[in-house]
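[1] the following comprises the amino acid sequence and a computationally predicted model.
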Amino acid sequence: MRDIYQFYPTGERLAAKAWAKFKRPVRHLCDPSAGKGHLIRHAKEGFPGLADEDIPWVAEVEDTEVQEGRFRARVRDYARQKFSSLPNVSVIEIDVQHHSALKELGAKIIGYDFMNVSSLASMSHVLMNPPFSQGCAHVLHAWECVYDAELVAIINAETIRNPFSQERQKLVSLIEKFGSVEFLQDEFTDDVERTTKVEVALVYLEKVPRQYVDIDHLTKGLQRGDSQYSEIDPETCSALALPGNFIQDTCYRFEQAVQAARQASEAQALAAKLRDGLGITLEEMQAKGVGSDYREIASSVREMANADFSERYADLKVRAWSQILRSTILTDKLSNQARRKIEADSKLIYDLEFNAANIHGFLMGVAQSLGDIYTEMILMLFDSIIERMRAVN
């Protein structure tokens, strides 16, 4: 049988090395080649099969104990749990047979085929073990999809050692400019679900928007002194010429809204930073009993922008999927009760990335399951009739 997905689950030792590459706090992780979720599971369980010395961040901690009430606990045991309770974990997995295992881990499935995903803008970290034959394409695609994130990938070392194609050369260039690579032997030979003697490259990349590191760019166009405000160009606010197809139309609107939301979040964060730099008002000085040299401690522009954008992005996804759920594409084919049944699971649908591939996949799934939906509705109606008859008798 042809191995189309090249499913080689990551072992604990390699997973620990991959997680150790992250430098920033993990706010929202995405595994776009999740498989059964081994990378996530190892972290959630605290890498129980590894010695302290095999977990880089644990080995760096002094092996001491702390008092907790009547008991003493090892500091290193706490360090093992560094990635065990992440606030947000999203996954993409093409093999639906693995989805139940991913859901058991509490991960949100946001898509099926990663190469059809168009944006991971709200993710702060990407951790991936893509198919070895497609490693380069997957890493480059992830780089294009993220906006402000760290990326760690486990790929075939030959991809880096033999950069014969333009794609591979581009990846090597990205590593030289924005990251690092570590070559590892025998990571899939022992204590793994499926073995292979391939040498792997552990790739680390950090993508930082230019705006965050170039203050001149941030303040470009801001005039010093006083100036007259001019009215906003009416053409800026005019309706956009959109494609006629409903799904393309909605996707286009969503992409434009996401782009505008990102810009708005950055502008708002910058405005807040510059405002705080001015100081507080006279009334606030009087209330706090401080002078004009007092300044509030503010978060970084990056932190404020990402936090604000995360909320905006989630709201936009809900709005976009809601258009699909209440569109005539569905309502013309479903009874009110069948529609309500689908809408009852809307929170699961909202977790999916909003793109044309996912929309078509969702609609196809609904079409294929119409028979099951109506059968279940008939059974529910029958049960309701029986209950009423029992109540009368």
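    Great, that's in hand.
[2] can we go C-alpha only for contacts and neighbour counts from here?
    OK.
[3] the biggest helix by length in the chain packs against which elements?
    Identified as the longest helix of the chain according to DSSP state H is helix 246-278. Helices and strands touching helix 246-278, by 3 or more C-alpha pairs under 8 Å, 6 or more residues apart in numbering; DSSP states H and E, are helix 301-325, helix 356-368.
[4] okay, the ones you listed in CSV with distance to Ala261 next?
    CSV is the format used below for the helices and strands packed on helix 246-278 (distance: least, C-alpha to C-alpha, whole Å):
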stretch, distance to Ala261
helix 301-325, 6
helix 356-368, 20
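[5] quick check: which element contains His141?
    Taking DSSP states H and E as the criterion, His141 maps to helix 135-145.
[6] next, the angle from the helix or strand following that helix to helix 135-145.
    Next in sequence after helix 135-145, counting helices and strands by DSSP H and E, comes strand 149-156. Going by axes from the mean of the first three to the mean of the last three C-alpha atoms, to 10 degrees, strand 149-156 is angled at 170 degrees with respect to helix 135-145.
[7] which helices and strands does strand 149-156 pack with?
    Applying 3+ C-alpha pairs under 8 Å, 6+ apart, one finds that strand 149-156 contacts helix 12-19, strand 125-128, helix 135-145, strand 200-207.
[8] and of those, who's closest to Ser300?
    Each of the helices and strands packed on strand 149-156 has some distance to Ser300 by C-alpha to C-alpha; the shortest is strand 200-207, at 16.7 Å.
[9] that closest one to strand 149-156, inter-axis angle?
    Following the same axes, to 10 degrees, one obtains 160 degrees for the angle between strand 200-207 and strand 149-156.
[10] for whichever helix or strand comes after strand 200-207, which positions count as buried?
    Counting by DSSP H and E, the element after strand 200-207 in chain order, helix or strand, is helix 210-213. Across helix 210-213, burial judged by 16 or more other C-alpha atoms under 10 Å covers Tyr212.
[11] this is the comparison structure:
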Amino acid sequence: MDQYQFYPTPATLASRAWSLFKSKEWVRVLEPSAGNGDLALACPAWRDDYRRRVPVDCCEIDLRRHPTLRAKGLNVVGTDFLQFKNGHLYDAIVLNPPFRDGVKHVLHAWEITWDCEIVAILNASSLKNAYSTERDHLLSLIEKHGSVEFHTGAFATEEAERRTEVEVALIYLRKKAQVEEIVGDILSEMKTDEETGESLAGGYAEAQCLALPNSVLENTVVAFNAAVRAMKDAVLAEARAGYYSGLIGETMAVRDGAEGGSKRDISTSWVQGEMASRYLELKDRAWASVLRSVDVMDRLSFGAQRRLEASFAEIKQMEFSVSNVQGFILGIIDSQDEIAIGMCCDVFDHIIRWHTEENGTLYRGWASNDRHRTAGMRIKTTRFILPGFQLEGWQRQLGWNQMKMLQDFDKVFAMLDGGKLKPEVGLCDIFTTELEQMRRGARVSSSYFDCRWYPGIGTIHFFSRSAALTDALNRKVGRHRQWLPPEGTRVSEDFWKQYEKSEKFDKEIRQALNTNRKRWERTAIDRLFSSDEKEREAAHEAVADVIDQVLARHGISTDFLLEDSQQMPLLAA
């Protein structure tokens, strides 16, 4: 907490800060030191009227607070505000920065804005003890462009989450863009051209290509910054064109009563709003290019790619800079274990969830005294069968979704095979190059599977070429879903005996489960995958009961599952 000097803004002080804004018709608001969002969410347009809510963006240097801010509906667009550049998008900035760097934050806000009101909460000593050039500069800005008021005890009230007796200064600044900054002085420039006799196109030369750095990442950021600059120039050019065409007057049709007119809005609010919307589109494009070009995407299954892209709405809010892109990529690297298990679960579920009887077997899940009993599932290591592989289209090939599925199998098994990117011969390869042979019933091999395809009914029989890799998938998913004990856990020998011989007991278990089931009832196995937690737990208990009975008939005790696992001998899984 002390590292970032985090003092949440008390409600009374936040309300007073917002009251200093002269205009309440905001286009876009920025809170550069958001913390938990107390000051940002005190915005009257949020608190009083949901329909009037304006976009409120935040910077917050403490990454642990980002999920909280997003959950509250705020857009996180940056981390360190002192590195933030796109202040021109905002017509209101409200901030409670760290007291030690408060002056720097306010001066930076002034520097990067274009037409904006700024309200800041600072330590009063920053103004009363102006011993630095920065503090003198801030005092000069306040004198010319704003005001200041001092409050004692603002952080010492009962509502203050973290209390201090420090006196604070509440600063108001108004930075106003002039119309001349939008429309320029084209008339004077043209008069000069006429006096000198130079052509309006004089001095034009073909633009040289940018000398970009070698880094792809830096190249993308440079291109983005160039696009943003060109966009700003384009918006200002549109405003100028509208302004000067308006000076000429209306068209003859409009003069004769037709709808429309040539006069354009050149207000600062229009320019700012147009820049903001175009900037957000450019940022969306830039982040999308990174998301699609990161090498790790080649390793992800289709489902994992979709999960990553689902977070894109949050990712694209961040300012597009080298540091933010690097942070995003590092985040993917840090999450690679989570991504990997997600990919394994995707493939496991596709093989076993909808085709359990043909492809999977049941076993008694591991449990201890404080856990519910569970029923585990594993893919058969010899063969599994999947339907839905009919030919599509006039070219008579497998469809896009089917090929993606095969591609996912290859990616997951390659990952399990020592972290490889892809197999030497993939399933998609054999369904492209060996399609005719497979249509005639040939059994064709990829790196990880022998495959036999029955195009008439659209099923593929997959024969695993490595029982060890299939078992690795079973164990990875089993541990993640707590069907198997964590690695190194002390578990009885009987547990692994029933796990390894699950195919032997599976038919007997399924027959027992279906003995008293009504035709219209969902099977207990189907309910193992229910989205309802209570239904899922009840199904696990019911299936586990049946597994216990079957195992008992074969002389395998499951009492060890309910005992203290730390008392068991350590057996390698």
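    Perfect, thanks for sending it. On a predicted model such as this, the values are computed, not experimentally measured, just so you know.
[12] after superposition, what is the TM-score?
    Scored by TM-score structural alignment, normalised by the length of the first structure, the superposition of the two chains gives a TM-score of 0.81; 354 aligned residues with a C-alpha RMSD of 3.0 Å.
[13] just to revisit the earlier point, would you turn the helices and strands packed on helix 246-278 of the first structure into CSV with distance to Glu93 of the first structure and mean neighbour count?
    Shown next, in CSV, are these (distance: least, C-alpha to C-alpha, whole Å; neighbours: other C-alpha atoms under 10 Å):
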stretch, distance to Glu93 of the first structure, mean neighbour count
helix 301-325, 20, 17
helix 356-368, 12, 14
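[14] next, name the residue at the spatial heart of the first structure.
    With distances taken as C-alpha atoms, centre = their mean, Met123 lies nearest the centre of the first structure, 3.5 Å away.
[15] that one corresponds to which position in the second structure?
    Under the alignment (TM-score structural alignment), Met123 of the first structure maps onto Tyr90 of the second structure.
[16] just give the nearest non-adjacent residue to that match, would you?
    Spatial nearest neighbour of Tyr90 of the second structure, chain neighbours left out: Arg28 (5.1 Å); criterion: C-alpha to C-alpha, 6 or more residues apart in numbering.
[17] so that neighbour touches Leu89, yeah?
    Yes - using C-alpha atoms under 8 Å, Arg28 of the second structure is in contact with Leu89, at 7.0 Å.
[18] who's more crowded, these two?
    Leu89 (25 against 18; other C-alpha atoms under 10 Å).
[19] how about the helix holding His141 of the first structure, which residues of the second structure does it hit?
    Using TM-score structural alignment, helix 135-145 of the first structure pairs with 102-112 in the second structure.
[20] mean shift of the matching stretch relative to the first structure?
    Its matched residues in the first structure lie on average 1.5 Å from stretch 102-112 of the second structure after superposition (mean C-alpha distance after the TM-score superposition for the first structure).
[21] residues making contact with that stretch?
    81-82, 85-88, 93, 96-97, 118, 120, 122-123, 126, 134-135, 138, 175 (C-alpha atoms under 8 Å, 6 or more residues apart in numbering).
[22] if I pick the nearest residue to Ser85 of the first structure once chain neighbours are set aside, what's in contact with it?
    In space, Ser85 of the first structure comes closest to Lys44 once its chain neighbours are excluded; the distance is 6.6 Å by C-alpha to C-alpha, 6+ apart. Applying C-alpha under 8 Å, 6+ apart, one finds that Lys44 of the first structure lies in contact with Gln81, Phe83, Ser84, Ser85.
[23] mind doing that once more with 7 Å?
    Lys44 of the first structure makes contacts with Phe83, Ser84, Ser85, as judged by C-alpha atoms under 7 Å, 6 or more residues apart in numbering.
[24] identify those among these that sit within strands.
    Among those, no residue falls in strands (DSSP state E).
[25] and which of those residues is nearest Tyr212 of the first structure?
    Using C-alpha to C-alpha, Phe83 comes nearest to Tyr212 of the first structure of the contacts of Lys44 of the first structure, at 26.2 Å.
[26] just give me the neighbour total for the residue found closest to the closest one once you drop the neighbours it is linked to in the chain.
    Among residues not flanking Phe83 of the first structure along the chain, Ala43 sits closest, at 5.5 Å (C-alpha to C-alpha, 6+ apart). A count of nearby residues for Ala43 of the first structure, using other C-alpha under 10 Å, gives 21.
[27] Glu309 of the first structure pairs with which position in the second structure?
    Just to correct that, residue 309 of the first structure is Phe rather than Glu. Taking TM-score structural alignment for the superposition, Phe309 of the first structure sits opposite Met275 in the second structure.
[28] correct me, but that match touches Asp233?
    No - with contact defined as C-alpha atoms under 7 Å, Met275 of the second structure does not reach Asp233; the gap is 9.7 Å.
[29] quick check: which element contains the aligned residue in the first structure for Ala313 of the second structure?
    Alignment note: Ala313 of the second structure maps to Lys347 in the first structure; criterion TM-score structural alignment. Lys347 of the first structure belongs to helix 346-350 when elements are defined using DSSP H and E.
[30] can you tell me the mean distance of that helix from the second structure after alignment?
    Looks like 1.6 Å for helix 346-350 of the first structure (mean C-alpha distance after the TM-score superposition for the first structure).
[31] before we move on, back to that, and among the helices and strands packed on strand 149-156 of the first structure, the most buried is which?
    Most buried of these by mean neighbour count (mean count of other C-alpha atoms under 10 Å) is strand 125-128; its value is a mean of 26.
[32] that one vs the second structure, mean deviation?
    Mean for strand 125-128 of the first structure is 0.7 Å (mean C-alpha distance after the TM-score superposition for the first structure).
[33] so what does that strand touch, helix or strand wise?
    Judged by 3 or more C-alpha pairs under 7 Å, 6 or more residues apart in numbering; DSSP states H and E, strand 125-128 of the first structure is in contact with strand 29-31, strand 149-156.
[34] apply 10 Å and report the result again.
    helix 12-19, strand 29-31, helix 38-44, strand 89-92, helix 135-145, strand 149-156, strand 200-207 (3 or more C-alpha pairs under 10 Å, 6 or more residues apart in numbering; DSSP states H and E).
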